[in-house]
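Undergrad: Mind folding the following:
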Amino acid sequence: MDLPLTEQYVHGAVELETTARGVLPHRLPAWARRQFPDPQLLTAEAQPSGVRVVFRGTVSAVELRVEATRQSYPGVPPRPPGVYDLRVDGELVGLTTADEGRVVFTGVPARDQLVEVWLPQHERTELLSCRVEGSARPVVDERPVWVHHGSSLSQGSGAASPSTTWVALAAPHLQLRNLGLGGGALLDASTARAVRDLPADVVSLELGINVVNADAMRLRAFTPAVHGFLDTVREGHPATPLLVVTPLHCALHEDTPGPGAFDLDALARGEVRFTATGTPEPGRLTLSSLRAELERVVRQRQADDPHLHLVDGLELFGAADEAAHPLPDALHLDAVSHRLVAERFAPHLRRALPGPPGR
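TA: Model prediction:
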């Protein structure tokens, strides 16, 4: 049985672009992509973090045909092939990669069940076809919608697989739209409008690390940019629970500004690591100074916004956590740390959006 590659079966994308061969999931709308066609942003938003093929039925095998594109940098070891996760009734039962454009899961228990194939979080994935052995029908997902925006930490860098990023693990009882954009959490007005326009029962924003490691703003520009971003989101979600997550601990940038860069000595050893190249000076942002200012802005706004919540990133992943679980490349979480952050963030979602889970 061939499944149509439509929104009935492909969940978690903001848009599905029809291509000559199939469909390409996007996590930013077309107008936003046209408005600011930055290569880094366009690469990240077409990597389908949080996007999955979903159906219910009795099947024994699933086959996807895909056209996968991996990002690479000259002189930098390539990322391994993207991982596809198979979840059955919420349980992770299989992981694989694409073999010459074929993603195959066999031995699926043949009973009526919910089947989800999660697409790689860091690999542009054009879907060409989806075939199942058995019968399948679309799922109407009635769970509350969670829209999340953040950096590569939210997109899933360092996670073992797409359904085990901290964002994917934090709230299985919610319907996820992950707008985590590697290198792209820079308080762009177009991203704020994209968040504003999406249906959402809860919204969260992981902000700060990209502003610092891109050396994108000084304090003078950062503060009004945060206000403007939150104002725009509130235009579409005036009373929706809104969680602002301050930066997780990253020793690299705690007291050293960006820009960040590849560590050339590490590259010479065949390792990917990052370094901070900025010089501290008044108004130049580090994670420590940015975290304090972001907290001040949120506290100020909470006086008039009872649905605005602050999540301290150091409580999700602090200095002691980094000492126990060093960041493999000095910037991104490892697989264990993704699970740790998910466990600590989940209670914030439950408090913001109480109620029984549902599907």
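Undergrad: C-alpha from now on. contacts and neighbour counts both.
TA: Will do.
Undergrad: Break down the stretch 101-250 of the chain into its strands, ranges please.
TA: 102-106, 113-118, 124-137, 145-150, 175-180, 202-206, 242-245 (DSSP state E, counting those that start in this stretch).
Undergrad: So which of those strands is the most surrounded?
TA: Most buried of these by mean neighbour count (mean count of other C-alpha atoms under 10 Å) is strand 175-180; its value is a mean of 26.
Undergrad: Residues touching that strand, excluding its own?
TA: 12-14, 27-28, 45, 49-51, 141, 143-156, 167-168 (C-alpha atoms under 8 Å, 6 or more residues apart in numbering).
Undergrad: could you flag which of the residues you listed are buried?
TA: 12-14, 27-28, 45, 49-51, 143-156, 167-168 (16 or more other C-alpha atoms under 10 Å).
Undergrad: what does stretch 279-292 contact?
TA: So stretch 279-292 is contacted by 208-209, 212, 215, 217-220, 246-247, 250, 253-258 (C-alpha under 8 Å, 6+ apart).
Undergrad: From the centroid of this protein, which residue is nearest?
TA: Gln155 (2.7 Å; C-alpha atoms, centre = their mean).
Undergrad: Excluding residues flanking it in the chain, which one is nearest that one?
TA: Gly180 (4.3 Å; C-alpha to C-alpha, 6 or more residues apart in numbering).
Undergrad: measure that neighbour to Gly258 for me?
TA: Distance from Gly180 to Gly258, counting by C-alpha to C-alpha, to the nearest Å: 20 Å.
Undergrad: again, but for His227
TA: His227 is 22 Å from Gly258, by C-alpha to C-alpha.
Undergrad: Looking at the two, which has the bigger crowd around it?
TA: Using other C-alpha atoms under 10 Å as the criterion, His227 and Gly258 rank with Gly258 on top: 26 against 15.
Undergrad: three-state assignment of the more buried one?
TA: Under DSSP: H, G, I helix; E, B strand; the rest coil, Gly258 falls in the coil class.
Undergrad: OK, contacts around it?
TA: Counting by C-alpha under 8 Å, 6+ apart, Gly258 has contacts Val212, Asn213, Ala214, Asp215, Ala276, Thr277, Gly278, Thr279, Thr286.
Undergrad: which of those residues lies closest to Leu353?
TA: Val212 (30.6 Å; C-alpha to C-alpha).
Undergrad: ok, the residue lying closest to Ala68 once chain neighbours are set aside - contacts?
TA: Nearest non-adjacent residue to Ala68, counting by C-alpha to C-alpha, 6+ apart: Thr125, 4.7 Å away. By C-alpha under 8 Å, 6+ apart, the residues touching Thr125 are Leu24, Pro25, Ala46, Gln47, Pro48, Val66, Glu67, Ala68, Thr69, Leu119.
Undergrad: Would you do the same for the sequence below? I want to compare the two.
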Amino acid sequence: MHTIPLTPDLLRGALEWERTAHGLLPHRLPARARAQCADPQLAMVESQPSGVRLVLRTRATAIELDTLPTKRVYAGAPPRPDGVYDLLVDGRPAGSGSVAGGNTLTIDMTTGSVEHRPGEPGTVRFSGLPDTLKVVEIWLPHNETTELIALRADAPVAAVPDRGLKVWLHHGSSISHGSDAASPTTTWPALAASLGGVELINLGLGGSALLDPFTARTLRDTPADLISLKLGINVVNADLMRLRAFGPAVHGFLDTIRDGHPDTPLLVVSPILCPAHEDTPGPSLPDFSAVSEGRLRFVPAGDPAERASGKLTLAVIREELDRIVRERSAEDPHLHYLDGRELYGEADFGELPLPDGLHPDAAAHRRMGERFAALAFGPGGAFADGAA
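TA: A predicted model of the protein is given here:
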């Protein structure tokens, strides 16, 4: 086996690398952005490599990747499954694997305490690949912080030159991050990117789509041909702001992005259906009654009467986003709006209910990815002229 140097030209979907004591840690927010927020939730999710993959050109029939994962453990709950590594060969699924062990991050959701315990690295191995020159992609677990330690193959490996695909930059909440998707290539943004024939940079940040200025600047400064923003649910979850602040914050977020991408197709997507918060404000609070059985639900803690004082619901947010985009698009013809319920609405909830009250399951992710591809990349869509 040849040891392959891990270099940035082999990695797609990350905005920055950090050299650690063990290897290389991909980041989805740059250091300057990370330095402006001490929230441990943000630190955890931006280091989880949703959409990040190694892309190689090789004749290798066997490839090994040593990594040090950081697993999340929730106090009182059964162990979570190991993160999944997906293998694509010339764009087609060709296997998957996991790495056991690693560091553990034990989170007590009742107290907010977090305990980090170091662990040992492991190896994911893919073999039996065709002995032909091919493009191999190893998609890292979307929900598991992953330090890359070593890459080996039984034939030389080269970086893949630019294939001329458009770059789609997407930002959203845990639903865009991947939430309960089955694997990294089956999150709804990854599926939509595959169907749309574009290169994905996924800045879906679980619990952290909060209209932060540093995120807007990151989007502004990241080269992209297509940009989408899925906004709203986290602002309600966190009970972060009132209507008076929300509208100007959206305007400021869009203004910052437009400073770097004045003419790029920009699609604003409102929240998917979430009955708990359609007309009831946040915050969302966890219900621990069945956590020992591996089931956690989230329940709304707001009062519908508080809408009169400006507290936000998903219905209010959709109306406001629609209004803002309509008004701005008079001078910005490349700005578009998509109602998130076209991706997942009432009929979908009846068939594929949200298991924890907030997040779509694996089947719903697939449906959302297919619908987004049709609505955004298909005829008449916001990205119809931007895909390859």
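Undergrad: related to what we said a few turns ago, would TSV of the strands of the stretch 101-250 of the first structure with distance to Glu91 of the first structure be doable?
TA: Output for the strands of the stretch 101-250 of the first structure, formatted as TSV (distance: least, C-alpha to C-alpha, whole Å):
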stretch	distance to Glu91 of the first structure
strand 102-106	14
strand 113-118	9
strand 124-137	18
strand 145-150	20
strand 175-180	16
strand 202-206	24
strand 242-245	28
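Undergrad: Looking at these, spot the one closest to Thr19 of the first structure.
TA: Once the strands of the stretch 101-250 of the first structure are compared by C-alpha to C-alpha, strand 124-137 is nearest, at 8.4 Å.
Undergrad: Let me know the angle separating that closest one from strand 113-118.
TA: 170 degrees (axes from the mean of the first three to the mean of the last three C-alpha atoms, to 10 degrees).
Undergrad: what's the longest helix in the second structure?
TA: Using DSSP state H, we find that the single longest helix of the second structure is helix 243-260.
Undergrad: Tell me which helix or strand comes right after the biggest strand by length in the first structure.
TA: Using DSSP state E, we find that the single longest strand of the first structure is strand 52-69. Using DSSP states H and E, the next helix or strand after strand 52-69 of the first structure towards the C-terminus is strand 84-88.
Undergrad: how far does that next one sit from the chain's center?
TA: In this view, strand 84-88 of the first structure has its centroid 18 Å away from the chain centroid, taken as C-alpha atoms, centre = their mean, to the nearest Å.
Undergrad: how much does it stray from the second structure?
TA: On superposition with the second structure, the mean distance recorded for strand 84-88 of the first structure (mean C-alpha distance after the TM-score superposition for the first structure) is 0.4 Å.
Undergrad: any idea of the angle that strand forms with strand 113-118?
TA: Using the same axes, to 10 degrees: strand 84-88 of the first structure against strand 113-118 is 160 degrees.
Undergrad: residues in the second structure matched by strand 84-88 of the first structure, start to end?
TA: Aligned using TM-score structural alignment, strand 84-88 of the first structure spans residues 85-89 in the second structure.
Undergrad: do stretch 226-241 of the first structure as well
TA: The aligned range for stretch 226-241 of the first structure is 250-265, by TM-score structural alignment.
Undergrad: other SSEs contacting the longest strand of the first structure?
TA: Helices and strands touching strand 52-69 of the first structure, as assessed by 3 or more C-alpha pairs under 8 Å, 6 or more residues apart in numbering; DSSP states H and E, comprise strand 10-11, strand 102-106, strand 113-118, strand 124-137.
Undergrad: Number of residues surrounding the aligned partner of Ala189 of the first structure in the second structure?
TA: Alignment note (TM-score structural alignment): Ala189 of the first structure maps to Pro213 of the second structure. Counted with other C-alpha under 10 Å, the neighbours of Pro213 of the second structure add up to 16.
Undergrad: Hmm, Pro213 of the second structure is touching His251, no?
TA: No - Pro213 of the second structure lies out of contact with His251 (C-alpha atoms under 8 Å); the separation is 11.3 Å.
Undergrad: Between the two ends of stretch 204-219 of the second structure, what distance do you get?
TA: 12 Å.
Undergrad: try stretch 218-236 of the second structure
TA: 23 Å.
Undergrad: Could you do stretch 47-63 of the second structure as well?
TA: 24 Å.
Undergrad: Of all the residues in it, which ones are buried?
TA: 47-60, 62-63.
Undergrad: wait, which of those residues is closest to Tyr85 of the second structure?
TA: Using C-alpha to C-alpha, the buried residues of stretch 47-63 of the second structure come closest to Tyr85 of the second structure at Arg53, 9.3 Å.
Undergrad: What separation do you get for the closest residue to the closest one other than its chain neighbours and Leu195 of the second structure?
TA: By the measure of C-alpha to C-alpha, 6+ apart, the closest residue to Arg53 of the second structure outside its immediate chain neighbours is Trp139, 4.1 Å from it. Trp139 of the second structure sits 17 Å away from Leu195 of the second structure, going by C-alpha to C-alpha.
Undergrad: hmm, back to that, got the contact list for the counterpart of the residue nearest to Arg53 of the second structure in the first structure?
TA: Aligning on TM-score structural alignment places Trp139 of the second structure opposite Trp118 in the first structure. Trp118 of the first structure makes contact with Gly50, Val51, Arg52, Val53, Tyr84, Asp85, Leu86, Arg87, Pro162, Ser163, according to C-alpha under 8 Å, 6+ apart.
Undergrad: any idea how far Trp118 of the first structure lies from Leu327 of the first structure?
TA: 25 Å.
Undergrad: hang on, the earlier thing: distance from the longest strand of the first structure to the second structure after superposition?
TA: So strand 52-69 of the first structure averages 0.7 Å relative to the second structure (mean C-alpha distance after the TM-score superposition for the first structure).
Undergrad: That strand: how far from the chain's middle?
TA: Distance, centroid of strand 52-69 of the first structure to centroid of chain: 21 Å (C-alpha atoms, centre = their mean).
Undergrad: quick one: that strand aligns where in the second structure?
TA: So strand 52-69 of the first structure sits over residues 53-70 in the second structure, by TM-score structural alignment.
Undergrad: So for that stretch, first residue to last residue, what's the gap.
TA: 17 Å.
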